[in-house]
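Asker: 3D, please:
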Amino acid sequence: MTQREKIYLFDTTLRDGQQTPGIDFSVEDKIAIAKLLDAFGFDYVEGGYPGANPTDTKFFERNRLQNADFVAFGMTKRAGVSASNDPGLSALLQSNSDAVCFVAKSWDYHVDVALGISNEENLECIAASVEATVSAGKEAMVDCEHFFDGYKANPDYALACARTAFEAGARWVVLCDTNGGSQPDEVSRIVSAVIEAGIPGERLGIHAHNDTGQAVANSLAAVDAGVRQIQGTLNGIGERCGNANLVTLVPTLVLKTVWNSRFETAIDEEKLKGLTRLSHAFDELLNRSPEPQAPYVGVSSFATKAGIHASALLKDPQTYEHIPPEAVGNKRKVMVSDQGGKSNFINELQQRGIEVSKDNPRLDRLISIVKEHEAQGYAYEAADASFELLARRTLGRVPEFFRVDSFRVMVERRFDANGNLKTVSEAIVKVEIDGETTMSVAEGHGPVNALDIALRKDLGKYQAEIEDLELTDYKVRILNGGTEAITRVLIESRDQTGKRWWTVGVSDNIIDASFQALMDSVTYKLMMVRKD
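Answerer: Alright, predicted model coming up:
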């Protein structure tokens, strides 16, 4: 068997990923993310630019990685100043890092416009920075910024920049598609030209941006052409359209025969089973919902809706799955809707630990109810928890934890004691538990929030079981026009275990639809406690 070559995985989530609009990592955020990356098995973790800002400086002072090489990022030295007298370079060399990755201009247009120096001065800056890093005992890397655009404009100079970094002792010369506009065939052709010019593939990396949606494709094209390091970010975050998504690239390299027959990575099939958990944990830290259709790790990645597909899946999952979902820590999801047949329902019920025979009349009743409800506007394919509750109730398997006798919501706009105009929402909910009625009153930020607080204010003996329940998303859709429109409300909830679930409500009254979804969320949480 031919010896497989290693592909080195370089994560720049903490540096390039921080350029994402709306993302601003604290020191504690960076430490938490670095631990996730280190535990998963990436070869390099780039932490940021020590000396350039207080957050990165403190992070480099505090961070310790157990497995990955820790990388500091920064500019090459300034023209006209020696390496020993450049404060920016000194900060990089003195940082608590194993390696330094320099960004260097490789497009002569940028050298002139952005740096305002000569082409020869730029080459001298690259060489001196790399040599100083090697002398300091650190691994040196050079990100050749705008390399592909630079090569297309002036191939001789772009190659001169890459060759200068290599000859000065850089372990990695990274070819960057900084503007993200290159095509896979261009990347392949240019990487081949670099190798032909004398820089071996085992010293080359690829750093692709996703402005044409091809960062992953461009990275794989570069690997196929000879590079042996891939740079990217978790979930593809990054400025503009993001960076190459390592969460997509890693399983492709590990699981697809066209790649794993030729290459190996530090992340093997056993580690890969934690991929979905890693991706979702990162989204959780960013306080955002995971992308449902993300390749490999999305909740819809292995979801099937059509009845004939579900029937085939039950016979052999390979009929509609390119890999087993368990290989990346995900799971199969056969969705229930008015398009689904019995196979969908049976499979979905089995996934939830509900066994029912195909000839059970209650199954026919459940299918009939789902189709009737979806005709009214319910969407059970998007509301997994509400579907399970409906199924268990139809099959006679859900206890009545509590009963809401009534609720009332009041919204009042008035001047407060200071003369400021404000809108106040107040809700009253009457709940019966074991024959005893309690009434809870609460104010909230809007009527739905007030209802949520009032409903969960006093659930008697169940109160402790819902303390960690948190509502994380709220979606409203108007299903038809006019002031009498039917409204569908979807609510996402989670608890401290990390589990997430969706519930749905439909009504011609948005408050009523919201309350249906709220009640389902609380009931589902109580039911999960008993299942555990």
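Asker: hey, let's count contacts and neighbours off CA atoms from now on
Answerer: Will do.
Asker: in the helix or strand where Ile346 lies, what's buried?
Answerer: Taking DSSP states H and E as the definition, Ile346 sits inside helix 342-351. Neighbour-count burial for helix 342-351, counted by 16 or more other Cα atoms under 10 Å, picks out 342-349.
Asker: that one: how far from the chain's middle?
Answerer: 28 Å (Cα atoms, centre = their mean, to the nearest Å).
Asker: compare with the first, here's sequence two:
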Amino acid sequence: MSRTQPAGTPLGDAFHVYDTTLRDGAQREGISYSIADKLAVARHLDALGVGFIEGGWPGALPKDTEFFARAAAGELELRHAVLVAFGSTRKAGTTAAKDPQVRALLDSQAPVVTLVAKSDRRHIERALRTDVAENCAMVSDTVSFLVGEGRRVFLDAEHFFDGYAYDPDTALRVLEAAATAGADVVVLCDTNGGMLPLGIAEVVTEVAARTGFRLGIHCQDDTGCAVANTVSAVQAGATHVQCTANGYGERTGNADLFPVVGNLVTKLGMPVLPEGALAELTRTAHALAEIANIAPDTHQPYVGASAFAHKAGLHASAIKVDPELYNHMDPVEVGNGQRILVTEMAGRASVELKGAELGLDLASRPDATEAVVATVKEREAAGWSFEAADASLELLMRAALGERESAPFTLESYRVITEHRADGEVVAEATVKVLVDGERMIATEEGNGPVNALDAALRAALAPFCPWLEDVELSDYKVRILSRAGSQEGHGTDAVTRVLVESTDRDGSWTTIGVHGNVVEASWLALVDALAYAAMRARRPAAGEETAEEVVAAR
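Answerer: Coordinates of the predicted model:
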């Protein structure tokens, strides 16, 4: 394996990127893939350029058996990857040819089979209740049978590192039984996830020197070191890495595919993906999180939304001079982007960079920049959080620049009441009075809560004048109770409330914020910003528009 191949030159079979999201990753608490989900995950992984996709355990799980059947029937066309079936060696006291589990692996029609086998003598004797000789015979017989049937075989040596520390000779005998029977790769598994990088490197180096076998690595993340352990194993000579998307897996998870690949390509110069595929890393990570119905980890290395986000003013000042001063790489390489967060920690550089990110030239307007910095610091001291509400921040910046935006209305008043009816039903009713294009509009609507009712009433009042409103939806609503300024403790129902509203239209989403001692007023502030931003996105005619500053004043 060459570590000096030029970027964009795939290593091919010299190095394996092996994904086990559909089997090991599916063992994470809270994940339950349907067959359609499994097919979708496999397609995303294949598009990324993963070399091997472990589809599951046919014969043991009906869902996995059907997945392989549907894949074989043509529902899964792979361009880069090879589909792998996972299963165990034959049972003690029989032969591989007669073992129904082994037969199910053949019936899956997967061209590659990964077998799991015990390599820790304690597990062999206590869990399998057999001896080392029979365990090695189970490995050898199953591998040779599958190879004889035209399958390529990898062996996962379960509990290898613990077993090697306890009885190295037994652990090596299991590897030898697999390799001499025809297994292409023997994978050293840190099944309990208790290893650290230096220990991994020492064992991989020693085993490679003692056996000469092609080695793989499979790490769990119980010490938080799965990614580091995997990279360490590669540096010590492993040429096959087993990972899961976003680190999904049993307990604390597995080695995360995306930082593993990111490290191999950008830090070790190993082109383990097809040319151009690295730029799909972030998109793929988020797509697979969506299928798993798990929110993406914003702080995930390489692909997280915060992976290249900068908050401190000191960072922003340096980044303004050279982005590489506070980024370990160009985020574009992995399909991500740099973000500047404007908070109470921000200085002029942060505001100018954030403005540039939003398409606003604040660098040439020091007066506007200072006004934004001062307003942000003042409001954040009162509980606002603009790093979570880019749309409200952009409105604030445009107001400081004096830019005129589409203000959909001017508030006269609003009223909200909540009624608990005799039948137990609780209904909120809101009435809004607004001026729209010079006309006074009054609307009353009911909702399942005060914010829902207020939103409905406001929409009803604006609908005749704002056709773009049909595309705008309130997609998320978050409330947090804050302690009052100067207080060491929260005041419960008497505390300051922060509301974040996420809105969407056909082109994307945006978040706005409101803070007030009254939760309804805090919600109103966030709703008004949301509609002011939506109106700006809709690019209404300039005539009669109000500035974003006037919108804020109208609240």
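Asker: tell me who's in contact with the aligned partner of Leu349 of structure 1 in structure 2.
Answerer: Using TM-score structural alignment, the partner of Leu349 of structure 1 in structure 2 is Gly355. Contacts for Gly355 of structure 2 were tallied using Cα atoms under 8 Å, 6 or more residues apart in numbering; they are 361-362, 394, 397.
Asker: tally of neighbours for the equivalent of Gln229 of structure 1 over in structure 2?
Answerer: Using TM-score structural alignment, the equivalent of Gln229 of structure 1 in structure 2 is His240. His240 of structure 2 has 24 neighbouring residues, counting by other Cα atoms under 10 Å.
Asker: thought Val17 was touching His240 of structure 2, still the case?
Answerer: Yes: look at His240 of structure 2 against Val17 with Cα atoms under 8 Å: they come within range, at 6.2 Å.
Asker: please enumerate the helices of the stretch 451-555 of structure 2.
Answerer: Ranges of helices in the stretch 451-555 of structure 2, per DSSP state H, counting those that start in this stretch, are 519-538, 548-554.
Asker: whoops, the stretch 201-350 of structure 2 was the one
Answerer: 226-235, 257-266, 281-292, 313-321, 348-357.
Asker: so which of those is the most packed in?
Answerer: helix 226-235 (a mean of 24; mean count of other Cα atoms under 10 Å).
Asker: other SSEs contacting that helix?
Answerer: helix 197-211, strand 215-219, strand 240-243, helix 257-266 (3 or more Cα pairs under 8 Å, 6 or more residues apart in numbering; DSSP states H and E).
Asker: TSV for the helices of the stretch 201-350 of structure 2, including distance to Val342 of structure 2?
Answerer: Below are the helices of the stretch 201-350 of structure 2 laid out as TSV (distance: least, Cα to Cα, whole Å):
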stretch	distance to Val342 of structure 2
helix 226-235	31
helix 257-266	27
helix 281-292	23
helix 313-321	9
helix 348-357	6
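Asker: what's the closest of those to Ser385 of structure 2?
Answerer: helix 348-357 (14.5 Å; Cα to Cα).
Asker: which parts of stretch 429-436 of structure 1 are buried?
Answerer: 429-433.
Asker: can you check stretch 109-128 of structure 1 too?
Answerer: 109-111, 117, 119, 122-128.
Asker: now do stretch 416-424 of structure 2
Answerer: 416, 418.
Asker: now do the same end-to-end measure for it.
Answerer: 19 Å (Cα to Cα, to the nearest Å).
Asker: and for that stretch, what's in contact with it?
Answerer: With Cα under 8 Å, 6+ apart, stretch 416-424 of structure 2 has contacts from 426-431, 449-450, 453-454.
Asker: what subset of those residues is buried?
Answerer: The buried subset of the contacts of stretch 416-424 of structure 2 (16+ other Cα under 10 Å) comprises 427-431, 449-450, 453-454.
Asker: go through the residues you listed and name the one nearest Pro366 of structure 2.
Answerer: Distances from Pro366 of structure 2 to these, taken by Cα to Cα, are shortest for Leu454, at 38.5 Å.
Asker: residue contacts, the closest residue to the closest one other than its chain neighbours?
Answerer: Leaving aside its sequence neighbours, Leu454 of structure 2 sits nearest to Ala430 (Cα to Cα, 6 or more residues apart in numbering; 5.2 Å). Each residue near Ala430 of structure 2 by Cα under 8 Å, 6+ apart is listed here: 414-417, 444-446, 450, 453-454, 457.
Asker: centroid-nearest residue for structure 2?
Answerer: Pro296 (2.9 Å; Cα atoms, centre = their mean).
Asker: which of the three states applies to the residue nearest to Leu454 of structure 2?
Answerer: Here Ala430 of structure 2 takes the strand state, with states given by DSSP: H, G, I helix; E, B strand; the rest coil.
Asker: so Leu198 of structure 2 touches Thr230, yeah?
Answerer: No: if you go by Cα under 8 Å, Leu198 of structure 2 and Thr230 don't touch, sitting 11.1 Å apart.
Asker: how many other residues sit next to the equivalent of Phe52 of structure 2 over in structure 1?
Answerer: Using TM-score structural alignment, the equivalent of Phe52 of structure 2 in structure 1 is Tyr44. Close neighbours of Tyr44 of structure 1, defined as other Cα under 10 Å, add up to 22.
Asker: okay, now Gly482 of structure 1: neighbour count?
Answerer: 8.
Asker: follow-up on the earlier one: how about a markdown table for the helices of the stretch 451-555 of structure 2, with mean neighbour count and distance to Ala179 of structure 2 added?
Answerer: What follows is these, written out as a markdown table (neighbours: other Cα atoms under 10 Å; distance: least, Cα to Cα, whole Å):
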| stretch | mean neighbour count | distance to Ala179 of structure 2 |
| --- | --- | --- |
| helix 519-538 | 22 | 62 |
| helix 548-554 | 18 | 70 |
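Asker: tabulate these (CSV), appending distance to Pro259 of structure 2.
Answerer: Listed next are the helices of the stretch 451-555 of structure 2 as CSV, based on distance: least, Cα to Cα, whole Å:
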stretch, distance to Pro259 of structure 2
helix 519-538, 35
helix 548-554, 41
